[in-house]
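Visitor: Predicted model, plus sequence, below.
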Amino acid sequence: MKNGKAPTKKQKIAIKEVGLNPNNWLVSKNLQEELHIVHRETGRLKVIPG
C-alpha cells in the first residue's frame, strides 16, 4: 500500500461527517465515489462512500 497523504479541506469535511477526527487519518486513495483513508498510528483502513 502507498503512503497516505494529508487530507484537503474538502476531504477533512467528509471525514468529519462520518464522525472521525481528520487529524488522525491520511488519504490513501481518492476515487470519485469513495475515499480510502488510513489511520496514522494503527494503519487501519476505512472507506468513506462519496
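Guide: Arrived safely. Numbering: from 1, shown residues only.

Visitor: contacts and neighbour counts: CA atoms only from here.
Guide: Will do.

Visitor: And for stretch 36-50, what's in contact with it?
Guide: 4, 15, 18, 24-30, 32-35 (C-alpha atoms under 8 Å, 6 or more residues apart in numbering).

Visitor: one more time with 7 Å, if that's ok
Guide: The contact list for stretch 36-50 (C-alpha atoms under 7 Å, 6 or more residues apart in numbering) reads 4, 24-30, 33-35.

Visitor: let's bring in a second one:
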Amino acid sequence: MKRLKRGRKPTVAECNHIKSFNLIPANWFISKKMKDRWMIVHREFGKPKVLPAP
C-alpha cells in the first residue's frame, strides 16, 4: 500500500468545510487539494478520506 503524505494543518476556512461533513477538524490534516476534491488524513490513524471541494 502506498503511503500518503503527512499533510498540513487546515486553515479556518478549510476547518469550516471539514465541519460541514460532521468531522472534527482538529483530527485531520489536509494532504492534497485538487480542483474537485480534497484528500484529508486522520492525524492519529493515518486513514485517508476524500471530500468534495467547496
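Guide: Okay, I see it. Treat the numbers as computed from the prediction; the structure is a model and nothing was measured.

Visitor: Among the contacts of stretch 36-50 of structure 1, which are located in strands?
Guide: Secondary structure from DSSP state E places 25-30, 34-35 of the contacts of stretch 36-50 of structure 1 in strands.

Visitor: want to try JSON lines for those residues, with neighbour count and distance to Arg44 of structure 1 as columns?
Guide: Output for those, formatted as JSON lines (neighbours: other C-alpha atoms under 10 Å; distance: C-alpha to C-alpha, whole Å):
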{"residue": "Trp25", "neighbour count": "25", "distance to Arg44 of structure 1": "9"}
{"residue": "Leu26", "neighbour count": "22", "distance to Arg44 of structure 1": "10"}
{"residue": "Val27", "neighbour count": "25", "distance to Arg44 of structure 1": "12"}
{"residue": "Ser28", "neighbour count": "21", "distance to Arg44 of structure 1": "11"}
{"residue": "Lys29", "neighbour count": "16", "distance to Arg44 of structure 1": "14"}
{"residue": "Asn30", "neighbour count": "14", "distance to Arg44 of structure 1": "16"}
{"residue": "Glu34", "neighbour count": "12", "distance to Arg44 of structure 1": "16"}
{"residue": "Leu35", "neighbour count": "18", "distance to Arg44 of structure 1": "14"}
